[in-house]
Structures are given as structure tokens and as C-alpha cells.
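# pasted the sequence and its predicted model underneath.
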Amino acid sequence: MIRKIRIAAARSVSDSPIVETSWASHIRLKSRFLKIANIDDRAGACAIDPFPPSRAGSAESSGAAALGAAYTSVVSSTGPETEVGLPPLRAEQVPAEPAGPSSGARILRLDRIRHAFVALEERDFRIFWLGQMVSVTGLWMHTVAQGWLVLVLTGSPFLLGVAAAARSLPVLLLAIPSGFVADRYDRRWILLGTTTTSMLVTGVLGILTVADAVDVSMVISGAAILGVSNALELPARHGYVADLAGPRNLANAIALNSLLFNSARVVGPSIAGILVALVGPGWAFIVNAVSFSPLIVGLLLIQRVHVPRAGIAARDALPELVRYLRREPRVAALLALLASQTIFASGHFILGPSLAVELGQRAEGLGVMLSAAGLGAVAGGLRLAATSDRAQRWTLLLTAGLALAFGLVGVWVSQSYALALGFLVIAGWGAVTFNASSNTIIQTIVPDRLRGRIMSLYAVVLLGLMPFAGLLLGSIADRFSSTIALGLGGLAYGLTIVAGFALVPALRRV
């Protein structure tokens, strides 16, 4: 039983009255009380343990009651002497703060904003993130320009799928080798090589297009070379983000990368739509080539060096990966659901130009459509960057997957450009929330020695399966329409999401 506390209060040095304190001042006063109360009083007063060891119910509640009463007397006292020995606070001891509860809410809002960008406090990650900002915008410009150029040259939705497949197939074929390379060699130099290659290929394609010397075979060949570059770049980039941000800021760094990618998804297609309409797709390719420059400079400025892991034998890379996936069903199940998203729910990317034409739009309308999906994705990225709550992550994944399916079905049912924009915002939010959350969970779970190989599989399910998605959705669009292809894909994806969470209990423990 904690004895009643009676400590003679020290008188204030000055006669200034006790100041009314705000919410933040009360918190400081309470902390001060607990600190003093936990120290033996050498003048003969009893020592207090504000959090005593657990004992029988009445004693514990009595101790808590005594502590609460003592603190209340400190806060509510208005005279120079108090029941508990804390000298009154003078006016100059209390920082000036706006009165009212709004100051506390403002502090919380500012803290949340700071938390949303905490990974940028790391110098090297900040340089890498800023270097990607321009480059990723150019990437989205290239995506729009390539699709529109193929449609103008051929008029075939099927060949749109073929062009997308040419860029994605190398990611599938080179998955395990590229993951091994990312684990075994310096990731920064891998990124420098792939970025330089992409800049040169894109620049040549732009010059050929501006000179009116391009045909569809050149576009598809260029897409295939860029696909090889992407196959090597993706696992290295995902692993390099973890290297630069560190374990403490990894989740925030992944969310910021997703936010960057999807913010560019809003800006890039809009710029590309205007450029294509005014001067043609060739200049969009050239602008994309120039956009790689800041990333190359940033990679050269980064000081932190990735230390490659020695002792990884090429013949052991795949067996070790398979054994890990068998032991860790959460990672395997998330990769399977991401694969179903690519195959069934990526029609708004693959068939974007054809979809825009069906809805009565031109290149500008295509840019706005992709930007609408990007706007929803930005909202999802901001939400993920600002939160640190890891509870009930599986419900967020389930909600996001169903939102993506709902958005695609909505585009099919609406048959309206204006309504389609709203449904694409929903689909964009669902896609990025599911992808970024899955990325965070996977990178949090996997050991560093396997990170490159696991992230190469992540790249496979997001990009390497695009050939199958392009052929499947392109065939449906050729036979029926692009909106029907989107809707049927959305229905199939929604069913796989529900089945996955119902049949794999491990997904409810992520």
C-alpha cells in the first residue's frame, strides 16, 4: 500500500502566479511529477514508485488512486503550497502556446507529416529518390507514347499487347539470373549500367520517330531491349532502396517510392498526351531519354556502398529460393495474388489507347485516363507513407484488392468517359495500396541474403507476366471490346482475391 504523500511544497522564487497550462504543458508537468516522485526524498518523506509491482487487486488500485490524486493536486493547485512537493510553474517557465485543443491537434498533424517523409532524412536515399523523380515521369511518358505510336502504325489492339509483351517477357525469362546478380554484385553499378542503356535506346527510338523512319518492328525491338534492362534493374533497385533506407525506415521508404512512381503516373501521361497531340510521340521519347540524366548523376553522388554477399553459388540460388517459399507461405501467397493482378487486372495499362478510342477520346483523353488512375494511386501512397500502424494489414490488402476489381468492372458497366475516370481513380487506389503493402510486407519478412531473388520474383509477377496478360486481354478486346476485357478481368481478379484470403490462413497473419 502506498502511504499518503505529504511533502512540504517549495515556495516560488518570485511571486508570479501559476500559469494556466495548455495540453502540452500538462503533459510536461505530469512527466516532471513522475520523475520527482520516483526519487527517494532525503528530507524524510516517503519514496514513491508510480508503477509498483503487481499485487492483490485492492492494493494495486489504491496505489494508482494515490498517484492519480497526487498528480491532480499538482495540476489543480493555485496557491504557493501544494499537497505534493512541486514548486509552482512561473510564467517564464511555460512556453507560449495558443490556447485551446487545436494546438495539440496541430502538433499531431505536423508530426504525421514529418513521419510521412522520415526516410528522406537519410542523405543517400534522398538523393536516389530525387534522382528517380524526373526519370519515372519520363518512363510514364514513354509508356503513353509507345502505345499511341503502335496504335497509329497498326490500328491493332492485339499488337498493343505484343508491344507490352516485348517489354515484359525479358523480366520473366531473366528473373532468377537478375535476382542472383542483384544479390551477388554492387547494386549501384548495376543501376548505372541499366539506366545508361535505357537512355541510349530511348534516345535512338525518339530520333527515328521524329525522322519518320520508324516502323512497328523497331518499336517492338526497342521495347525488348528496354525489357532486358528492366529485368536487371528492378531487383537491384528494390534491394538498393533497402540498403539506403535501412531497416528502421524501410516501410516508409517503400511507401515514398510508391508515392513517387504514382505521382509521376499523374504528371507523365498528361505531359505525354499534350506532346503527342502537338508534336508527335517521338519528342516524348526524347524527353524520356533526357530524364535519365538526374538519376545517373544522383547514383554517382551516393556515398553508401552496397557490400555484395560472397559465397552465393549460382547452382544453389534457385533451390534455396524454392525452399524458402515453401517455409514462408505468406510470401508465396502474396506473390501469387500479385500475379493474378497482373494477368487479369492490368487492362487499363495494356489496352489504354484502345480503351480511349472506344470512349471517344484522342491522345489527350488517354493521358487524362492514366492520370486518373495515378491520382487514386497517389492517394494510396500518401496514406501508406503517413501511417505506421501494422495492425490488421490483411484487411487493408483485402479491401484494396476488391477496390481494384470494383473499379475495373465499373469502367465496363458505365460505358462513359466521365464515369470511367472516377472508376479509374478507385482502381488506381486499390492497385497501389495492394502492391505497396505487399512490397513492404515481403521486404520486412525476407532475409537480406535472399532479397534480390525474392524481389526479382516480385518484378516477374508485376511485369514479367505482362506478355500473358497482353495476349489474353488483347485477344478478348479484339473479339469483343476493350471495356469488356477490363470488366471480365476485374471479375476474375476479384474472385482470386476472395479465394486467396479464404483458402490461405497465413494471409490473415501478415
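That came through fine.

# make it CA atoms for all contacts and neighbour counts henceforth
OK.

# check contacts around the residue nearest to residue 191 when sequence neighbours are not counted.
Leaving aside its sequence neighbours, residue 191 sits nearest to residue 233 (C-alpha to C-alpha, 6 or more residues apart in numbering; 5.8 Å). For residue 233, the contacting residues are 190, 191, 194, 195, by C-alpha atoms under 8 Å, 6 or more residues apart in numbering.

# those residues into TSV, with extra columns for secondary structure and distance to residue 341?
Shown next, in TSV, are the contacts of residue 233 (DSSP: H, G, I helix; E, B strand; the rest coil; distance: C-alpha to C-alpha, whole Å):
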residue	secondary structure	distance to residue 341
190	helix	28
191	helix	27
194	helix	27
195	helix	27
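
# ok, so of those residues, who is nearest residue 133?
If you rank the contacts of residue 233 by distance to residue 133 using C-alpha to C-alpha, residue 195 comes first, at 13.7 Å.

# so that closest one makes contact with residue 294?
No: using C-alpha atoms under 8 Å as the test, residue 195 is too far from residue 294 to be in contact (10.5 Å).

# for the two, indicate the residue with more neighbours.
For residue 195 versus residue 294, the count of surrounding residues by other C-alpha atoms under 10 Å is larger for residue 195: 21 against 18.

# roughly how far apart are that one and residue 254?
Here the criterion is C-alpha to C-alpha, to the nearest Å. By it, residue 195 lies 20 Å from residue 254.

# which residues of the stretch 251-400 of the chain fall in strands?
Counting by DSSP state E, counting those that start in this stretch, the stretch 251-400 of the chain forms no strands at all.

# now the helices for it?
Along the stretch 251-400 of the chain, the stretches classed as helices by DSSP state H, counting those that start in this stretch are 281-291, 293-301, 314-327, 329-344, 347-350, 352-358, 363-386, 393-414.

# can you lay out the ones you listed as a markdown table showing distance to residue 116?
Below are the helices of the stretch 251-400 of the chain laid out as a markdown table (distance: least, C-alpha to C-alpha, whole Å):
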| stretch | distance to residue 116 |
| --- | --- |
| helix 281-291 | 26 |
| helix 293-301 | 22 |
| helix 314-327 | 32 |
| helix 329-344 | 25 |
| helix 347-350 | 28 |
| helix 352-358 | 32 |
| helix 363-386 | 4 |
| helix 393-414 | 18 |
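
# got another one to weigh against that:
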Amino acid sequence: MTSTRQEPAQGYLPVFASLSVRNYRHYFIGALVSNNGTWMQRIAQDWLVYTLTGSGLAVGITMAMQFGPMLVLGLYGGVLADRYPQRRILLLTQMAMMLLAGLLATVTFLNFVTVEWVYIIALLFGIVTALDNPARQSFVGVMVPPRLLPNAVALNSGNFNLARLSGPAVAGLLIASAGVAWAFLFNALSFLPMLYALATLDSSGFEEVPRTGRGARAFREGLSYVAGHPRILVTIILVFFIGTFGFNFPIILTAYAAKVFDGGSALYGILNSMMAVGSVLGAILTARRESVTPARMITMSASFAAGLIVLSLIGWLPAFMVVLVIAGLAGVSFNTMANASVQIEADPAVRGRVMSLYFVVMMGTTPLGSLFTGWVTDSYGAPAALMVSGGICLAAAAGCSYAFHRLGLRPAETV
């Protein structure tokens, strides 16, 4: 079935509209299981590193190792996603991730694990993720028609954050009762449903997407396309600041759980889950909209930044948890809107390369933000890290709001 790029109509959709598409429904279920395993491993990995070293900076280095390859390979991953069938790429990357999770589980069970082992495996995960992410993001536009794309992107976000709600809580309890190795093993096994879903999708139901050429020319075409589309460019600039300085919660929450609130791994899992509650709510609210406006994106990014600042001023755990929910709602609402607006605006022929740039600036710059946040956390404390991160994000939201107005992209204009 061939489709052309369409501007979304104003209005509302049923929250789960995209699940009416068989291929997307099967993919969604497989991803839900896999995402739970991913979040369990993230929590277990961060806690293992903190236990081995006692350093927030070491947790930051682990994140830098895992997300750093996105800076180097992310755009190349976009070229691959536009040239080759995304499903084929995903089958290979998901199998590679399963093997890496199994390796980390094995060395941990055998008591061979050191922080160097974690760094190496995190780096390998990062390399595979750099090739996986552009294909996974652009694959959504292959499974659903253009009208359902914002809804599918929001449901993907809800899926990821629903797992973020359950995964950290289960991981925290599992670590406390049985050890981190079991969380790594669960993650390895969680890739099996996703691999089965990918292998059994009906390709006759895919949207037709033109394939691009190879090499440096395709790479340059993607960058030129973004540079020539101000809606996409300003959105990606805002994503850079929010992703680099705002989405480094694992580092800060680790320190909050251990030092500010004198808790352990179970509390760390609970704090992540509280933020995930808001994230799921944000994804559900966003899923009902057929359109995205710059005004909504700016509002949500500024609300997220304000939430970080408020959190830095709170020392009472129940109130901290409540504001975590609000910050999670605003953060995921912004991320979902930005993702959907970029995918809608991008021509299908370059969508993989555009989304690779999107994730380079959101995830590939995480090493810079994680090292900075880890240093602030170790030097001045977790509340100071939240205050600084929130201030940078709030300034970025104000600057991009001004840019939207200067470009004539008024808040009421639908992207």
C-alpha cells in the first residue's frame, strides 16, 4: 500500500487507535516484554556500578560508554535504515543485544564482573543501539498509515514508559532478594518475544517507502534536509538540550536513593517507577491528539524543566515522589510530541536519516550530559545537579520559543 505525506488533521483519536493495525499490534506486544527487560537491566547496571565504585561519576561513565557510540555511528545507522528494510536490521540488532545481555548475566553469575566488564559491555550495547534506533523509530511509519503516526509514536512511548513503571520496581526487588545477575538474565530472555514478533509480521501490510543510495552522499542529503526545514531543526535543537541535560535521571536518582533519602536499590527502583507513572500518563494524553503544535512542545519542555528545579528544593520523600510523577508526565509529553512532529514533517525517503539525527542529539549527547551531571552530583550534591539541569533546560525552552516566533511558526500552527 503506497501512501504520501499528509498533514495531520485537527482532532482526537481513540487512545489505542494504532493497535487496530495487526502488524503494529504484534510489534507492540513484543516490545512491551523487551522494554521491561531493558529497564530491568538499566537499573541493575547502574546499581551494580554504584555498588562496585560508590561513585556517581562511575555511573556517568557507564552511561557515556553506552550512549557515546550514538554520536559516532548514529547518522550511519540512519543511512542504513533508509537503504535496507528496517525489519531485517532490527532482527540482527535485537539478536546482538540478547547475546550481550546474556554475557553480562554470565560474568555476574560467575563473580567475574568488574566495573571494566560493565564498561565494555555497555560500549558494545551502545554500538548496537546506534544501528538499532533509527531503524526502530522509522519502522513505525512502515507499520501504520500517516494519519495514525502520531498515535503510534505516543503508544510506543507509553509502551516504553509502562515498562519503565514495572521494570525498575521489579528490578529493585529482584536485586535486593536475588542479586543483579537475575535482572540481566531476564533482559536476555525478554528479547525472544520481540524477535518472534518481527519474524512473523506480514510485509504485505507495510507502507511503501522509497530506498536511498549509499555512502557519503546519502549522509549529506539527510543533514541538508534537516537544515532546510526549520520546524525540524528548531525541534531537534530543543531535543538536544533536554536530552543532554534533562534526561540524566539515573545518575541523580541513584545519589538521591543512596545519600539524600538513605535508601537502597528498592528505593531507587521505586523512584524510577514514580517518574514512569507520570510518563505513562503523558504518553496516553498525547496519544489522543492527531496534531502537534510548537506551543505544546514548548509548554511541556518548560514544565519539565520547572519540575527539575522544584525537585531540587524538596527534601521530603512523599512530596518528591509526587513531583517526580509531574516531571515524568511533562518530559514524556515533550519527547513524544517532538518525535511525532519530526516524523510527520520528514519525507519518508529520508525519515531514517532524520530520526538518526534526532537520536544522535537526544541520546548520543548523553555522554556529555552524564559526565557533567555526574561531576556536579559528586562535587555539589544531587539537589544541585537537579537545579543546574533544570535551569539549562528552562533557558533552552525559552530560546527555542523565541526561535519559533522568529521563524513565523506561531504556537497555534500545526506541525
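Ah, there it is. Quick caveat, the model's predicted, so the values are computed rather than measured.

# what's the longest helix in structure 2?
As assigned by DSSP state H, the longest helix anywhere in structure 2 is helix 22-53.

# and the helix or strand that it is followed by, which stretch of structure 1?
Following helix 22-53 of structure 2 in sequence order, the next helix or strand is helix 56-83 (DSSP states H and E). Mapped onto structure 1 using TM-score structural alignment, helix 56-83 of structure 2 covers residues 157-184.

# list the buried residues in that stretch.
157-172, 174-184 (16 or more other C-alpha atoms under 10 Å).

# for stretch 197-206 of structure 1, same thing?
197, 198, 199, 201, 202, 203, 205, 206.

# the fifth one -> structure 2?
Spelled out, that is residue 202 of structure 1. So, by TM-score structural alignment, residue 202 of structure 1 is matched to residue 101.

# ok, then the element right after the helix or strand hosting that match?
Secondary structure from DSSP H and E places residue 101 of structure 2 in helix 86-109. Downstream of helix 86-109 of structure 2, the next assigned helix or strand under DSSP H and E is helix 115-143.

# average gap between that following helix and structure 1?
Overlaying structure 1 shows helix 115-143 of structure 2 at a mean distance of 0.6 Å from the equivalent residues (mean C-alpha distance after the TM-score superposition for structure 1).

# that helix maps to which residues in structure 1?
Counting by TM-score structural alignment, helix 115-143 of structure 2 corresponds to residues 216-244.

# how far is the matching stretch from where the chain is centred?
Stretch 216-244 of structure 1 has its C-alpha centroid displaced from the chain centroid by 20 Å (C-alpha atoms, centre = their mean, to the nearest Å).

# list the buried residues for that stretch?
So, applying 16+ other C-alpha under 10 Å, buried residues of stretch 216-244 of structure 1: 216, 219-220, 222-244.

# now the spatially most central residue of structure 1: how far from residue 473 of structure 1?
By C-alpha atoms, centre = their mean, structure 1 has its centre lying nearest to residue 255, at 2.4 Å. Distance of residue 255 of structure 1 to residue 473 of structure 1, given as C-alpha to C-alpha: 29 Å.

# same deal with residue 485 of structure 1?
Residue 485 of structure 1 is 6 Å from residue 473 of structure 1, by C-alpha to C-alpha.

# find residues that contact each of the two.
With contacts taken as C-alpha under 8 Å, 6+ apart, residue 485 of structure 1 and residue 473 have residue 347 as neighbours in common.

# stretch 136-148 of structure 1 maps to which residues in structure 2?
Using TM-score structural alignment, stretch 136-148 of structure 1 pairs with 35-47 in structure 2.

# now that stretch on structure 1. Mean distance?
Averaged out, stretch 35-47 of structure 2 is 0.5 Å away (mean C-alpha distance after the TM-score superposition for structure 1).

# what's the match for residue 331 of structure 2 in structure 1?
So residue 331 of structure 2 corresponds to residue 431, using TM-score structural alignment.

# before we move on, what about residue 381 of structure 2?
Checking TM-score structural alignment: residue 381 of structure 2 goes with residue 481.

# how deep is that match tucked in, by neighbour count?
Residues lying near residue 481 of structure 1 (other C-alpha under 10 Å) number 19.

# what do you get for residue 279 of structure 2?
30.

# map it across to structure 1 for me.
So, by TM-score structural alignment, residue 279 of structure 2 is matched to residue 377.

# my read: that match touches residue 430, true?
Yes: the pair residue 377 of structure 1 and residue 430 qualifies as a contact (C-alpha under 8 Å) at a distance of 7.4 Å.

# so which bit of structure 2 is stretch 314-327 of structure 1 matched to?
Going by TM-score structural alignment, stretch 314-327 of structure 1 sits over residues 215-228 in structure 2.

# buried residues of that stretch, list them for me.
218, 219, 221, 222, 225, 226.
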